[in-house]
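got a structure for you, letters missing:
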């Protein structure tokens, strides 16, 4: 959720005063050092303009910040088991890595035990932590361009290779000459969190919440399918998207007319076409959509196609619910689904 300026001032005051009543309420990302802390950290306090505030540790990680070694914000006030310290250190040494069972064995760790302890201390799975750290580095590149690598090396890292790798493995190498497409990645702020768009001068290819599980794979599939490279940059298509999303959240717009590139199977595209026919303020069930396709037994397939939608909000998969009236799943999270349905009513 968006943090208001009033809340930011309140959180900054708590940070300066080391107010323990705010521990666990927010996390402070420090732009000048690239770390994030909990409110009672004993490190020197930054200026207000050098702080970014987050409600969860995952948000701070996705923004490209790493945990402070002084206050250990993710585990406070717990003691940190040695296995967990090892894992965090290993992630920082190779932030671009996708972890396998063999990696745990190389560290001399029993993976199930280490994962369980990690979840107990940090409140998130190790896979979630490693993914958020990896994605955060790539996202930071998008926001700041190549300068972030120099900043990270200057604040304690020996090599920029991990940061280059984290970006390249997800977005592709922008210097590679064989690409037939160059796509631009941007972030769009909304009242329910940051969204990421991928576009060019002709189409919007992807619009997802930045913390969506599986987003990394979505981006890679898109890039590989189109033989594209993704680099930070603005274009007229994304400018139009930002404008229309802003109008949507202000209740000034009910439909979108940005040009979309729908990458999917013929069946998925049929489902998405029906999704776009659902009137604002209404919900249809998976069964309703299956029947419109002419086969009421396609409910599961409709659900899978709904989940494969890469153009959140614009193709309104949030308007689909279970036959029994329950909300069902949503890639952006159920709270966001509730918010969008309430907004549209």
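Nice, thanks for sending it over. Only a predicted model underlies this, so the values are computations on that prediction, with no experimental measurement involved.

From now on I want contacts and neighbour counts done on CA atoms only, so please keep to that.
Fine.

Now find how far off-centre the helix or strand that residue 243 is a member of is within its chain.
Using DSSP states H and E, the element containing residue 243 is helix 236-249. In terms of C-alpha atoms, centre = their mean, to the nearest Å, the centre of helix 236-249 is set 19 Å apart from its chain centre.

Next, the buried residues of the following helix or strand past that helix.
Under the assignment DSSP H and E, the closest C-terminal helix or strand after helix 236-249 is helix 266-275. Neighbour counts using 16 or more other C-alpha atoms under 10 Å place 268, 269, 271, 272, 274, 275 of helix 266-275 among the buried residues.

picking up where we left off before, buried residues, the helix holding residue 243. List them.
Neighbour-count burial for helix 236-249 [16+ other C-alpha under 10 Å]: 237, 238, 241, 242, 244, 245, 246, 248, 249.

Pull the contacting residues for the second one.
If you count contacts by C-alpha atoms under 8 Å, 6 or more residues apart in numbering, residue 238 has them with 186, 197, 199, 200, 204.

make it 10 Å
Counting by C-alpha atoms under 10 Å, 6 or more residues apart in numbering, residue 238 touches 184-188, 197-204, 244, 258-259.

and what of the fourth one?
When contacts are counted by C-alpha under 10 Å, 6+ apart, residue 242 is found next to 186, 187, 188, 189, 190, 197, 236, 248.

same thing but 8 Å
Residue 242 neighbours (C-alpha under 8 Å, 6+ apart): residue 188.

what about residue 188, which SS state?
strand (DSSP: H, G, I helix; E, B strand; the rest coil).

here comes the other one, which I'd like you to weigh against the first:
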């Protein structure tokens, strides 16, 4: 179904508080910054102020926080005390990175928390906390506002939580920026979900799906290697890659021409250069890539270099599969990998 028609259907279900749609979608309300379940008792927002998500994780990464009335992160018929306690703990300190001792301090069994969140929401508690933390930091990038405007309108009890999360994840508190190396970060919406692009005026350094596991560490490595601060904004290469991605997803582009910055070891760069030689619509095995480098025994190292790629889609690590034909791994998820391969095959 066309996306607009589907959203209209969801909005109708929201107005009717239709219980059949529980777990099918969540709605983010732009005017309040919260996300709700379809049966929320609160006054219904206008359609123009609604954003619909298939999972709670998507809503969190889009910077929405859970509604206090309908509690979208609790099962509608069975509100778990552990879930409620942990969700409230995250809201009290959304930029916190959770460790084993934190669960003990709350008298919560870590494996129980993991199991309950996984069963209810398809993600573990740690993944939930990360999505909330990332959403908070990405809010500024997603909105495309100036740093100060975003800080003032973040909608949290104080701006310090926003600054802390931004600083810890992207490496520079908005008020502490000084002249020096600066990279800019933009939010790019695609049909496979939002991506984050980071670049300077010369090239793109990182292009990843915002829900990729390990994204925070990737950004941190990039920041340290380039000795840069990262702030919201756009550059000519970012504008270029956004246009090229739009063309790629409608099937009218197969070769990306936006300048790239490949930050890796000489071996990693040699692997990435081989990946860019794989024609769209075709796949290679890790062994094939190792052979093309003249190092047939290095297929495991090739797989590691493949996983270290920070430029999704543009450096097509999705075109590398296992020798037996299985898709193998992909940072953006197997579903996306399969979609990208089918999309490229359809264009050839």
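It's in. Keep in mind the model is a prediction, meaning the values are calculated, not measured.

tm score of chain vs chain?
Here the superposed chains carry a TM-score of 0.94, computed using TM-score structural alignment, normalised by the length of structure 1; 341 aligned residues with a C-alpha RMSD of 1.7 Å.

and of the buried residues of helix 266-275 of structure 1, the nearest to residue 216 of structure 1?
The closest of those to residue 216 of structure 1 turns out to be residue 268 (C-alpha to C-alpha; 20.5 Å).

who's in contact with that closest one?
Taking C-alpha under 8 Å, 6+ apart, one finds 302, 305, 306, 308 in contact with residue 268 of structure 1.

neighbours around the last one, how many?
Meaning residue 308 of structure 1. Close neighbours of residue 308 of structure 1, defined as other C-alpha atoms under 10 Å, add up to 16.

cool, and the third one?
The burial count assigned to residue 306 of structure 1 is 24, neighbours taken as other C-alpha under 10 Å.

Assign it to helix, strand or coil.
Quick answer, by three-state DSSP: residue 306 of structure 1 is helix.

Residue 308 of structure 1 versus the residue nearest to it when sequence neighbours are not counted, what's the distance?
Spatial nearest neighbour of residue 306 of structure 1, excluding adjacent residues (C-alpha to C-alpha, 6 or more residues apart in numbering): residue 317 at 5.9 Å. Look at residue 317 of structure 1 and residue 308 of structure 1: by C-alpha to C-alpha, to the nearest Å, they are 9 Å apart.

Now for these two: what residues contact both?
Common neighbours of residue 317 of structure 1 and residue 308 (C-alpha under 8 Å, 6+ apart) do not exist.

about what we covered before: pull the contacting residues for the residue nearest to residue 306 of structure 1.
272, 275, 306, 307, 309, 330.

Name the helix or strand for the last one, please.
Translated: residue 330 of structure 1. Here residue 330 of structure 1 is assigned to no helix or strand, by DSSP H and E.

ok, now which ones touch it?
Going by C-alpha under 8 Å, 6+ apart, residue 330 of structure 1 touches 307, 317, 318, 337.

measure residue 204 of structure 2 to residue 239 of structure 2 for me?
Using C-alpha to C-alpha, we find residue 204 of structure 2 at a distance of 10 Å from residue 239 of structure 2.

before we move on, what about residue 326 of structure 2?
Between residue 326 of structure 2 and residue 239 of structure 2 the distance, using C-alpha to C-alpha, works out to 35 Å.

right, and residue 28 of structure 1 touches residue 36 too?
Yes - between residue 28 of structure 1 and residue 36 there is a contact under C-alpha atoms under 8 Å: 5.3 Å.

so what sits against both of these two?
Contact criterion C-alpha under 8 Å, 6+ apart; residues shared by residue 28 of structure 1 and residue 36: residue 60.

Tell me which of the two has more neighbours.
Using other C-alpha under 10 Å as the criterion, residue 28 of structure 1 and residue 36 rank with residue 36 on top: 29 against 26.

In three-state terms, how would the more buried one be classified?
Using three-state DSSP, the structure places residue 36 of structure 1 in strand.

And for the one 10 residues further on?
Classification of residue 46 of structure 1 into helix, strand or coil gives coil, according to three-state DSSP.

would you list every one of the strands in the stretch 51-200 of structure 1?
With DSSP state E, counting those that start in this stretch, the ranges of strands along the stretch 51-200 of structure 1 come out as 51-54, 66-67, 181-190, 193-199.

just the ones you listed: most buried one?
Ranked by mean neighbour count, the strands of the stretch 51-200 of structure 1 are led by strand 66-67 with a mean of 24 (mean count of other C-alpha atoms under 10 Å).

just checking, residue 36 of structure 2 touches residue 66?
Yes - judged on C-alpha under 8 Å, residue 36 of structure 2 makes contact with residue 66 at a distance of 6.6 Å.

which residues do these two both contact?
Counting by C-alpha under 8 Å, 6+ apart, the contacts common to residue 36 of structure 2 and residue 66 are residue 72.

mind checking the longest helix of structure 1?
helix 126-144 (DSSP state H).

by how many degrees do that helix and strand 193-199 diverge?
If you take axes from the mean of the first three to the mean of the last three C-alpha atoms, to 10 degrees, helix 126-144 of structure 1 sits at 60 degrees to strand 193-199.

dump the residue contacts of the residue nearest to residue 140 of structure 2 when sequence neighbours are not counted.
Distances taken as C-alpha to C-alpha, 6+ apart put residue 150 closest to residue 140 of structure 2, at 5.5 Å, once the chain neighbours are dropped. By C-alpha under 8 Å, 6+ apart, the contact set of residue 150 of structure 2 is 139, 140, 143.

would you list every one of the helices in the stretch 1-150 of structure 2?
For the stretch 1-150 of structure 2, applying DSSP state H, counting those that start in this stretch gives helices covering 3-16, 56-61, 81-92, 100-105, 110-121, 125-143, 147-152.

possible to save these as a markdown table with distance to residue 313 of structure 2?
A markdown table is the format used below for those (distance: least, C-alpha to C-alpha, whole Å):
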| stretch | distance to residue 313 of structure 2 |
| --- | --- |
| helix 3-16 | 23 |
| helix 56-61 | 20 |
| helix 81-92 | 33 |
| helix 100-105 | 35 |
| helix 110-121 | 28 |
| helix 125-143 | 20 |
| helix 147-152 | 29 |
